[in-house]
Structures are given as C-alpha cells and as structure tokens.
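Enquirer: predicted model and sequence follow; I will ask about them next.
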Amino acid sequence: MLPLPPNTMDTGPHPLSKYLNSTVEAVFSVTQPHEEVYLVARIEKVLQGGITTCAEPYMKLGDAVKSTQRILQQVPLLCSRLGTYHMAFAWAARPVFQSGGNKLDLTAEFTALYKQERERLSNEELLKILSDFKNIHKAKLQTIPGSLVVDVVPQPPQSKTATLTSSLLPVRSRGRGGGADRDDTDTLSRVSPSCPPCLEVQEFLGGFHAPRIDPHLSLTHHLYVYPVTLKYDSQKAFAKARNISCWVQFKSSDVKGAKALPVIYSSAPGTVFCDGLHTTVLHHCTSPTFYTEVKLSLPIALSPSHHLLFTFYHISCDIAKTTKAKSSIRQPPPETIVGYAWLPLVDEQGRLLEDTHSLPVAANLPPNYLQFTSSKAAVPDVKWVDGHRPIFRVDTRLQSPIYTQDSSLHEFFSLCEQLKHKSGQLQPAVHTALEVSLSLLSPSSLPPLSLVNPVTQIAFSPQRLAGVDLHVILQFLPILLTQLFHLLSNSSKDLETLKAEVVRTLVEVVDKVVEAGRSDLLKSYIEHIFVTRWTSPRPVQSTMTWQDSWSSTSDKVSTRVRNFCSTCGSSSRSC
C-alpha cells in the first residue's frame, strides 16, 4: 500500500506531482484533545544571511514602497544562487481547542508573526514559549508586520475534497461501518483533477499515555528523521564551517558511487519523492540547531546495508562578490562539504529502532564506510572530526506495522518465520508481519516443525509474550493471534510440549485485551481475519454469526486448556 515502488520513482515524474501542487487543506487527527494543543506555523525564506539582518527591511517603519522594491531586486539573484537552501524567518501559533474543554476553537486566530530567534530554534525552546501562551505578549518577542489566516473547522462527514493518507493513498468514502477506508487501488483512478486534494497528517500517539490504541490496519511504512544538533565549535578539520546545512539521504549500499534511493517525500513543488533533503541553514553558527523533518517511505524489506547518510555543507552566502563579477564568468558552487555521518537502520537482531542517536562525524567518506560505524579505534581510511566524539545528534521515529520495537515480540515473530523456511535459518520478522497483514495466511500453510532446529529455541518465546506492554499487544494483535493459532493448530508431535505454553499465552493475551475494555478488537479479528484450517480460506462470519464464532473458538481453547492441564497435572485456574 505504498504510493509507488522505489524502482518506478526514478523513471519519470510522479503521476501525482502536478495534482499535489493545488493542496491547500490538511486533516489532523487529535486523539487527546486539550486546551494546550497548538497549531504552529514556521515561516522560512531563501537563504540570505543572518535572521536579524534579513528581517530588518520588513520591520522598518519608513517608505514601504522603497523597501519592497529593494527586496524584489534581490530575489532573482538570491533564488538563482541559493534557492535550494532555506533559513528560518518567523513563526506563529494558535490554540486548537477551547479553554477548559475539548471542543474545537473555531474563532481563535494566529498570533502575530514573531521573528525567529537563532537561540530558540529547537522544539524544546518553542514549547517553553507555548507553555505560557496566555502571556505570550509579555515575552518581548519581536514581530514582523503581517498576518497568517488559516481556517480550522471540523472535518465534514462528506468532504468535497479528495483526502489522501500520509502515504498519498486515497481514502474511500465512508462505508456501512461508518469508517473511512484506505484504498489499495491505483491512486490516479481514485482522484479527480477538479477536486482539490486534502492531505492527512500522521498522528503520533504517546504509547502508555494514549487513551485508545488501535491495531495497525494499513501499511504506513514511514521513518521520520529529525537532525537536531551539530557541535562544530571545536573542530579543526575545516577552515570554514559556519553556514551549515545537513543533507539527508537514504542508501542501500556503501560502495563507492552508490546512488541514494528516491524515497524521501519532497518539499519542493512539482515533485513528490526525491533522493535527498536539506535542513535549514543558520547563518554564522558553528553549532547549529536543526528542526527540519525528513519523511521516508521505507522499502518493505530492510537489510543491514540500508542506512541514512548525512552530508554536511558549508553554504557561502557572499552575494556581494557575485554581483560584482561579470555574468560571463562562471561562479563556483556555494556549497562545500564539511563532513559526513551515517546511521545503519537495522541492528544485529534485525530490528529497526527509533531512538535518539549521537554519531561521530568523519571528514571524508571512504568506500565501505559502514564497517567503521562502531569502531572507536584509529582507522587509517577515516579521518574523524573532533577525535571521533559523538558531535551529531539525530532523532528517528518509526510508523510501521512491520517492525516492532518490543524485543520479545520481535523474537517471537522471527522464530515463527523460522518455522516457515526449510533452511532453518532465522529470517527477518518483516515477512511474517507483512504476509499476515496483507494475505491473512491460513494456519495450514505452516510446515512441520521437523524442518527447524532447535525446538528449545522456539519454546522460549511464547512465555515472554505475557510481559509485552499492552499498547504493543493492541497494535500487533491480529498478527500475534494469527501466529499463536498457527502454532496451536500445527500437527507436528514435536510441538506438543510447546502447545501448553501457547494456550497459556493465548488466554493471557485475550484476558489483557478484555480487561482493557477492547473486546471489540477480538470481535473484529474473528469476523474479518480468523481463518479455520478445515474450511476454505474465508472469514468465519461468512458461514456463521459472530456469536457462534466466538463460542466455537472459546470451546476449542477451553478444551485445549483442560486437556493440557490434565496432562501436566495442574488445575485450569493455575494454567
């Protein structure tokens, strides 16, 4: 359910590129309404110099006509030389919900346009200001003449716009169940050029603190990358490294000449995907703070060679020399490379981790540089900036139904995948998660356990599933239940000693879900996902009612529990 496979993105322009240029609306889902939820707008401009110097012409009280003319005269030259690079300029905010309640505030307006202060670029600094939003007028913030007008309204049941998901897939109209469905058909056939697009914005839920966690129901396989800080104030490797931009790329190989994959959602008009994205530039700063979000549409299967490559550039903003030079003389490019950093996405266990990463920076980029990721010893091929100290900080956030952050659940999926391969080698958990999510595998597809060695390694994992956090269980509930039923219905005699643990795990997982008040998820699983081994691979509800399905399944589980309890000599309560 990704927009386009990577191998089709670089053969020409994306079919949605022109259509998305008319986007003027966005849909935000807010699961936890609160009076301190704010809509923040960051305003950027083409890189020119210091923020204060660039904002001064807009803030001066004088002849507005002359000021406007001077600014317009600079625009062509700036855009032709530095149009690729942006700088922070101003920001504004407005509350989304009414004070003391969770009703949408339809009358609130954006604040004045506040000049961006170079010391307050981080999200943490912005949150400090918003924490006292009622007294923001006392914060002594400089304003830029102008205003920002944005209409904030509830999403109507039948919108006249064509809503696209965060993966640029069209949302079908509401069906009998009352919910909007994601469409897996061709994107262009579901949208009309005369109907302006409306983009869904991904909501990040807070794990334990989220009031309602739902299972992954669509394949939104995204990685969000946030370069945060670079500490270059002590580096001696480069003479000039002050106006620094971070160029983010995603690569599948570290060999010399390997090209970046065009899987990054582009912010430039007329393009949807690109092979790299620049952060904003902070003028004359050797330790810049970044706030740019880089969104990637990840490939389905990831290997240890997939990684993020960060290239740091010094951007020359000296336009004065360019204006004096003759137009016939070719000017040197404004950017100069001042360092590299890289981040493998998959760890040794095959997990894709979201975390805060502190990375060293290298002055050069040798072939096969991934082998030097964890090495702290001196390497002849790599010249480290600032003695291999971790001077670059970057955050990553994963939104995916394929990779889980829980080590126990990841191990369980990996071992289930091992059962499906005659080779007996541990395979990435991505295959199990993907096939169950999209194909709803039948339990009969599981091969005998005799194909796998050793059995003891499999028996360890189900016992640990009971300790998995509830919000993780809810997110991966359909996949987890299906894999447990796979093991339970396997006819191999080698699995008999394991099935008692599988039944215990099934009972504990179901009990957790019921205690959390989410019996609706169990009902949905039985109606739409559960497939019996002794019938054709069709949803159970096509041949019986949900009540009969639940009763039948409960009887089978209860019978299993009684049989295994009598075998092991324990009571059903202790099991």
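Expert: That came through fine.
Enquirer: going forward, measure contacts and count neighbours with C-alpha atoms only.
Expert: OK.
Enquirer: in this structure, which residue is most central in space?
Expert: To find the centre residue of the chain, average its C-alpha atoms and take the closest one (Cα atoms, centre = their mean): that gives Leu223, at 3.3 Å.
Enquirer: so that residue touches Ile300, yeah?
Expert: No: taking Cα atoms under 8 Å as the definition, Leu223 is not a contact partner of Ile300, at 11.9 Å.
Enquirer: this structure: helices as residue ranges?
Expert: In chain order, the chain shows helices spanning 6-9, 17-20, 51-59, 64-82, 123-130, 319-324, 407-418, 430-439, 455-465, 470-475, 477-489, 496-515, 519-528, 546-568, with DSSP state H as the criterion.
Enquirer: what about versus this one:
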Amino acid sequence: MAERRAFAQKISRTVAAEVRKQISGQYSGSPQLLKNLNIVGSISHHTTVPLTEAVDPVDLEDYLITHPLAVDSGLLRDLIEFPPDDIEVVYSPRDCRTLVSAVPEESEMDPHVRDCIRSYTEDWAVVIRKYHKLGTGFNPNTLDKQKERQKGLPKQVFESDEAPDGNNYQDEQDDLKRRSMSIDDTPRGSWACSIFDLKNSLPDALLPNLLDRTPNEEIDRQNDDQRKANRHKELFALHPSPDEEEPIERLSVPEVPKEHFGQRLLVKCLSLKFEIEIEPIFASLALYDVKEKKKISENFYFDLNSEQMKGLLRPHVPPAAITTLARSAIFSITYPSQDVFLVIKLEKVLQQGDIGECAEPYMIFKEADATKNKEKLEKLKSQADQFCQRLGKYRMPFAWTAIHLMNIVSSAGSLERDSTEVEISTGERKGSWSERRNSSLVGRRSLERTTSGDDSCNLTSFRPATLTVTNFFKQEGDRLSDEDLYKFLADMRRPSSVLRRLRPITAQLKIDISPAPENPHYCLTPELLQVKLYPDSRVRPTREILEFPARDVYVPNTTYRNLLYIYPQSLNFANRQGSARNITVKVQFMYGEDPSNAMPVIFGKSSCSEFSKEAYTAVVYHNRSPDFHEEIKVKLPATLTDHHHLLFTFYHVSCQQKQNTPLETPVGYTWIPMLQNGRLKTGQFCLPVSLEKPPQAYSVLSPEGH
C-alpha cells in the first residue's frame, strides 16, 4: 500500500453532514450562531467543533453607572450627561363620575382579582419630565401659538414673491421703461436701473462714516447691537410646524384617561297611544347600523302604560324599582352615519292566537267608533284581562317601527326655530315619508332626502325635535332575527318599499330627540349607578345606554364594567316528539347545580324589580322552531368559579286553561359553563337540548360532550 502524501494526511476526514448535525444539535439551528462559527485547527472524528460562545448584550444603564463619562466641565457636558432630576412622579386623585364606586367589595374577591380591580381606584401616577422641552420630540410650534407670536410683526413682501400677470407682464415692462418717474413714485427694483429713471431720480443720501477708519472690534460690536435691536424673542419658533400626520417623533404629554363617550343623543319617550286601549303594551329602543349590520347600543326598555293597564299585571309583577321607571335615555354614537336607525319594538302579554290575530283589533277598530263598537271592545277587554291574570309574566312579539335618525337630525338642524314638530308615517301606501310642521314654517322638506358629509352626521348642534310616529309594522313570527331586521331597514330607504304596501297598525308614539346636555341631572349609568348631581333619589331617572361601537375604539378602560349580554337566537324542535309549540326559554345565572343557586344578577326591564333571578324570552304562538329577539343583561360577579354557568330551561306554555294541565311544562335543558381554561367563555354557541334534567355536577361539564 502506497504511503499517503504529506498534504493528504492533513486533510480532515469529517463529513460535512456530520458537522451540520453536530452544530444544529448544540445550537438548535440558529442562523446567527452558525454564521459566527470559528473553527480552529483540523476537525477529527473524535473532537467537537469549537464554536464561539454567545455574548450577553451590554446593560447600558449598568455600564454608564460603572463607567462615568470622563468629560471636563464645560458647555457640552449637559448635552452628554443625563440629568438626574429630569423625572418627577406626581400622584393625582382619580375622579369618580358616580356617587358610589362601581368596584365591588374587596371581601368578595380573590387576591389576584383585587389587585386587578385596584387599577380602577388608585390615583393616577403622572410622570413629569422637566427637560422635555429640550428633547427632539418636543415641538412647541402649534398653529395657535404661531398666530399668537406673529401678531405685531410687519408683513414682508418681496418683489420676487409677486407673481406677474402672464401676457401683460412684458408690455408693462416696456411701458415702464418709456415713462419718466420721480423717486417717490418709483419702487426700487430690477427695472429702476434704467437710464431714463436715473436721469430723473434724486440722489440717495450719503452714508455717514463710510470712509472712516474703524477697528474691526468696533464694527463687530456695532453689528451685534444692530442684530439684537428689534429682534423677535423666539425667532426659530416662527418656522412652520411639521405636518402632524407625519411626525418624525411624537412625545406629546398625554391627557388624563377618562371614560369614552361618542356624540350623545337624548331621547325622551312622551306617550304611546293606540286606537283602542285594552291591554298593556311594552316598548324598547335600540340603535342599529344597517351598513355595518350591527346593533350599536343596548336596549332601553320603557313603560308608557296607564295606571289602569299596569294594574292588570299586578299579580305577576313585583313592586317597580325607581330605576326601571325611566322614560328618557342618553345614547352614545361614536361613528354617526347615514345608516343609523332608531328601532322601536313593541310586545304584549301572551294570549291564544298568532300575532296576526292579536293585532287585527288594533287595525280595524278606530277611536272615533268606540261608541258603536262598545260591546266588542268590552269583550276584548275582558279577554285581555283573563290573559293578563293567567299569562301575565309571558310576552309575545307585537309590532315594530324604525326612525332614520340622520334624516330627522339634518331636517331639524336646518330650521330657524327652537324646536321642531315632525310627524312620521312609516307605513303609508303612498310610498314616501310624510312630514308635517306648523304653518309658520315655509316649505316642506321631504324626509326621503339624504345628505352626505360630516356636517350632516353631527349630533351635537341640531335643534330639538318632537317626533310623532303614527304607524307600526305588524311583527312577523317567522322574521324576528336581526338579519331580517337589516333587510327591512335597508328596504325602508328605497322609494318603492315593500313595507309601505303593508297594512299598518295605527298608533301615536311621541318622542323628543335632542343633543344630550353635558352634565344631565338624575342620570344612571348602564350599571344603574347614580351619576353625580343627583339631588333626589325619588325623581324619575334618565338612563345612560351602553354603546356597542360599530368599529373598535382604542381608549383605555378607566371604569369598572363587568356586564354580560345574552342573545338567544333560535330553537329547532321540528323533529322533537311531543306537543311543545308555545315555547319560552328561561335563562338563569347559577353558581351551583341546586335550583336555589340562581343569582339575582339579571337586570330588570321596565316597571319591575331592579334585578331578578330569571328572564323569559317572548313566545311565538304555535311555532316549534321559533326565533328570538331578546337581550338579557347580566351583572357578572367579580370572582367566577368553575361552577358558575348559564342554565337554559325550555318550557311549553299552555295558553288554554284546561284541567290537570300545568301552566308551563319543561321540555328541555342546556347550559354554558362560564369559564373555560380560566377565561370567560363568550361567542356564539350551538347547544344540544336534553329532554332530561342535567346530571349531577353538570356545571363543570360541557353540554356537547354530555
């Protein structure tokens, strides 16, 4: 066997694949470390590849402390050293809008929850930078400051800044050269050196001491004095400020965070009157954005029934809390647009018959014919009284209407009056909105018109308007979903609306709409807390309605708000055996499996108790697959456990009174645990409904897996 040559013996026999495998195993394939490999010497099968160790980054603060700057005292020292007294922390007390804090008692909370909630009660820590104005991000040149500084300054106009008049410019120049002028009439300029002007002009005054010998130091001193004379204090501040939309660096001092409000609208519900008065009617208001297809406010429930009608429900309704008697509400709209509608929905006590049958008397009987139809009306009142006594705690959908908010605002804002009276008939067969005003107003502006631009969507400066809604649409039992509502609202804006050909329910609903005052009295927050300036607790309050902005609003949360909204959407019992047809859903917030563990945290609607342990959805008569349009508002406890859950119990309600037939029969159960992996469980759910009662310890189980 021939001997290997000397240079071949020094060649490494390590395969490249083995080197890559070794490196990737030690450094997890980091590209930066592989790039900085430093392989020294030859590599053999029995030696590891030497690699450069990763170096920890330098701690700049520690380095500056341990290595003081060796700079002599001088003018540049302040530019290099960081001033030790630049930052000052000042604690500012936090303002509270309400008379009582929204934060729950600390005894009810876990330690980690208590620490989180303290962020809503602790004082603000304000960091003040004394030398902020010396930084590059500070720009004092705002537009208002510039205008203030420029007051009193002479306006300097140069000949080069004056634009000549195109074609006539040359003719004027030739004419000026031919004319002879005195120095008083001739401005000094490029054309003033003409031979004609020099002959007729007066000599300039001689400059004194022009040829005198003066030391350079004296000349410098005189120049310095002249520069300082009549000098503006902040010469560089006159430089225009940079574009605020494209700043290089922005270090503005932030404002103290406060609760976000959009443009606020005050709605007062004055009266609701039908052609016949035979039973109590319940109403609610909410804002919808048709373009975004989103509900942008919570519901506001109000009761305009007479005391006689309220008396029919006394066996079923507990004494009303003052907070549920509100008839005025403040809506907040962060993104006002031409697509916002104020939707009014009406409900009535459940009775035997579908919605069309129950609405028929309201469409055929007129108030003027009350004497002629006295017997029929008495019979209707007797039937309504019986249903209120037996089914008083159940509701059924009845009617609805909508107001195109921006049309009303823009119409009212164009009037030269302190207030406006507008009558809206949303169900006319003529196919147009109707609007009637006092005879003193000149002309008639159609409510069909729409405007564009920011001015038309301004809710802060329009004149108050009193609206009279004269017609309502009968609610269709199979069109209760939000998707159906958005289609109806979009159709209302068309000239040939399908809704206008429908037979309306005649009524009169009077509403006042006006910009909300800055500090209204007797106002309640969405959590039913009294806002400051609440002199008397017995006065009928005004409710602040929580906004659901159409788009995200990026502001910090400064108030404690722990609310949950539940929207039952639909139920499918079509393939379920049995006679369950008049179906309602009872919703409860539970802290355990026992029936007595229901918590009184569900907000009441109108003319009822402030909080209750259960809420029922409206019943669609003889429908095995009903849609729902309820909004159930829950005040969540600060501390949740694995046993907190929502319990849904489905009942068949017997509208006819029969022997040995209970009023309500349970036909199904389901639930939603409130926590999932320690987090609140929200979103859309498609839940199975069990015929049997939930098993033991069901609250920690998922209904899908049961």
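Expert: Noted; the coordinates are in hand. This is a predicted model, so every value here is computed, not measured.
Enquirer: picking that back up, out of the helices of structure 1, nearest to Cys274 of structure 1?
Expert: Cys274 of structure 1 lies closest, by Cα to Cα, to one member of these: helix 6-9, at 8.7 Å.
Enquirer: what is the burial count for the alignment partner in structure 1 of Lys381 of structure 2?
Expert: Aligned by TM-score structural alignment, Lys381 of structure 2 pairs with Leu72 of structure 1. Each residue near Leu72 of structure 1 was counted by other Cα atoms under 10 Å, and the total is 11.
Enquirer: for Gly49 of structure 1, see how far away Leu72 of structure 1 is.
Expert: Applying Cα to Cα, to the nearest Å, the value for Leu72 of structure 1 to Gly49 of structure 1 is 16 Å.
Enquirer: check Leu481 of structure 1 too.
Expert: 57 Å.
Enquirer: is it possible to export the helices of structure 1 to a markdown table including distance to Ala88 of structure 1?
Expert: Compiled in a markdown table, these are given as follows (distance: least, Cα to Cα, whole Å):
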| stretch | distance to Ala88 of structure 1 |
| --- | --- |
| helix 6-9 | 30 |
| helix 17-20 | 24 |
| helix 51-59 | 7 |
| helix 64-82 | 14 |
| helix 123-130 | 13 |
| helix 319-324 | 19 |
| helix 407-418 | 40 |
| helix 430-439 | 39 |
| helix 455-465 | 47 |
| helix 470-475 | 37 |
| helix 477-489 | 43 |
| helix 496-515 | 46 |
| helix 519-528 | 45 |
| helix 546-568 | 56 |
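Enquirer: nearest to Asp233 of structure 1, out of those helices?
Expert: helix 51-59 (20.1 Å).
Enquirer: in space, what's closest to Lys115 of structure 1 - neighbours in sequence excluded?
Expert: Ala90 (4.4 Å; Cα to Cα, 6 or more residues apart in numbering).
Enquirer: how about Lys18 of structure 1, what's its match in structure 2?
Expert: Under the alignment (TM-score structural alignment), Lys18 of structure 1 pairs with Ala321 in structure 2.
Enquirer: right, I mislabeled it, should have said Tyr38 of structure 1
Expert: In structure 2, the residue paired with Tyr38 of structure 1 is Phe341, using TM-score structural alignment.
Enquirer: same check on Ser122 of structure 1?
Expert: Using TM-score structural alignment as the criterion, Ser122 of structure 1 maps onto Ser481 of structure 2.
Enquirer: neighbours around its match, how many?
Expert: The local packing count at Ser481 of structure 2 equals 16, with neighbours defined by other Cα under 10 Å.
Enquirer: would you agree it is in contact with Glu630?
Expert: No: Ser481 of structure 2 sits out of contact with Glu630 when judged by Cα under 8 Å, with a separation of 10.0 Å.
Enquirer: what stretch of structure 1 lies opposite stretch 392-404 of structure 2 in the alignment?
Expert: Stretch 392-404 of structure 2 lines up with residues 83-95 of structure 1 when matched by TM-score structural alignment.
Enquirer: how near is the residue lying closest to Pro478 of structure 1 once chain neighbours are set aside to Trp550 of structure 1?
Expert: With Cα to Cα, 6+ apart as the criterion, Pro478 of structure 1 has its nearest non-adjacent residue at 6.3 Å, and that residue is Tyr525. With distances defined as Cα to Cα, the gap from Tyr525 of structure 1 to Trp550 of structure 1 amounts to 10 Å.
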